[in-house]
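# How does the following fold in three dimensions:
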Amino acid sequence: MFKKITTNLMVNDVQETLSYYRDVLGFELVGAVTYDQDFLPSPAPDMPLAFAILKRDEVQLMVQSQKSLSQDLPCFEGMAVGGSISLYMEVDQVAHIYESLKDKVEVVKDLHKTFYGMDEFYIKDCNGYVLAFGSKIQ
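Model prediction:
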């Protein structure tokens, strides 16, 4: 039985990514791992990190530095950060979220109604990943 899927994004800098997701998107840190494989629930802002888990409500996201991920899985060696993936988050009150973010982020597609019954918008995060936010049209 499949249980769930959690995205692990390869990033340039875990601390920078943590700051972006926490300060701009309202995520919180679950925990982080140093390059020495120490688990830290609350690392110092200047500490180099290999990995972190972030969450907001029911959404969980893992981020791992390019260096660390390439060591764990050599198939990632030389791959570019960011790319051909978009993460779609179903949210409540997408218009409110759009208004609170639009001047702080790179919006790649403004808030719009879709033929499949969603209000949604898309942004690009600090690593070049596309994040979608959508709510069912009421």
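# only C-alpha atoms for contact and neighbour calcs from this point on.
OK.
# now the strands for this protein?
Per DSSP state E, the chain carries strands over the ranges 8-11, 28-34, 39-40, 49-56, 59-65, 86-90, 106-113, 118-124, 130-136.
# Which residue is the nearest non-sequential neighbour of Ser84?
Tyr129 (7.9 Å; C-alpha to C-alpha, 6 or more residues apart in numbering).
# Please read the previous query as pertaining to Ile53.
Counting by C-alpha to C-alpha, 6+ apart, Met62 is the residue found nearest to Ile53 once chain neighbours are left out, at 4.5 Å.
# Do I have it right that the one you found meets Val14?
No: the pair Met62 / Val14 is not scored as a contact, 9.9 Å apart, by C-alpha atoms under 8 Å.
# shared neighbours of the two, which are they?
Phe51, Ala52 (C-alpha atoms under 8 Å, 6 or more residues apart in numbering).
# which of the two has more neighbours?
Val14 (24 against 19; other C-alpha atoms under 10 Å).
# Next, the contact list for that one, please.
Pro48, Leu49, Ala50, Phe51, Ala52, Val63, Gln64, Ser65.
# Another sequence for comparison is provided below:
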Amino acid sequence: MIWTRELEATVSFYCEILGFHLGNYSEEWGWAAISKDECEIMIARPNESTPFERPYFSGTFYIKTDDVETLWHQIKDKVKVAYDMEDFDWGMREFAIYDNNSYMLQFGQDITGTV
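As a prediction, the model looks like this:
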């Protein structure tokens, strides 16, 4: 679950740029569920009892994919890039971007069997 005051803009970012599909959306509840393949993300506006000034998260969201290169080429010019696609010693090819709320999203593909 990610929190945002920009529910509609966040749903649009994930669906239009990253190719997620909208499952459920309730403006009244301030909540949406989006999915792509086996990845599901819930997006919500924080309620009155939740202290929330702006989006925050001390880590990153890591999403594994079977074709990280294609995804990279599809979105790299449409997003704010945290780091370019790179092969790492631990056997992953990955890159990272920021969503419209400044949450960092990493996308990676296992390359241990391909090298």
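# about what we covered before: biggest separation within the contacts of Val14 of structure 1, which pair?
Pairwise distances across the contacts of Val14 of structure 1 (C-alpha to C-alpha) peak at 13.2 Å, for the pair Pro48 and Val63.
# what about the two, which has more around it?
Neighbours per residue (other C-alpha under 10 Å) separate Pro48 of structure 1 from Val63, with Val63 holding more: 24 against 15.
# Tell me if I'm right that that one and Ile53 touch.
Yes: with contact defined as C-alpha under 8 Å, Val63 of structure 1 counts as touching Ile53 (6.5 Å).
# ok, back up a step: adding distance to Glu77 of structure 1, write the strands of structure 1 out as a markdown table.
Output for the strands of structure 1, formatted as a markdown table (distance: least, C-alpha to C-alpha, whole Å):
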| stretch | distance to Glu77 of structure 1 |
| --- | --- |
| strand 8-11 | 11 |
| strand 28-34 | 20 |
| strand 39-40 | 24 |
| strand 49-56 | 15 |
| strand 59-65 | 12 |
| strand 86-90 | 21 |
| strand 106-113 | 28 |
| strand 118-124 | 23 |
| strand 130-136 | 22 |
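# For Ile97 of structure 1, find the nearest of the ones you listed.
Checking the strands of structure 1 against Ile97 of structure 1 by C-alpha to C-alpha gives strand 130-136 as the closest, at 8.3 Å.
# Report all helices and strands that the closest one contacts.
strand 86-90, helix 94-101, strand 118-124 (3 or more C-alpha pairs under 8 Å, 6 or more residues apart in numbering; DSSP states H and E).
# And the residue nearest to Ser84 of structure 1, what's its match in structure 2?
When structure 2 is aligned by TM-score structural alignment, the residue opposite Tyr129 of structure 1 is Tyr103.
# returning to that earlier point: for Arg56 of structure 1, see how far away the residue nearest to Ser84 of structure 1 is.
According to C-alpha to C-alpha, to the nearest Å, Tyr129 of structure 1 and Arg56 of structure 1 sit 18 Å apart.
# ok so, going back, residues in contact with the match of Tyr129 of structure 1?
Pro55, Tyr56, Phe57, Thr60, Phe61.
# what's near enough to touch the aligned residue in structure 1 for Trp3 of structure 2?
In the superposition onto structure 1, Trp3 of structure 2 corresponds to Met10 when matched by TM-score structural alignment. Counting by C-alpha under 8 Å, 6+ apart, Met10 of structure 1 touches Val63, Gln64, Ser65, Gln66, Leu69, Val81, Gly82.
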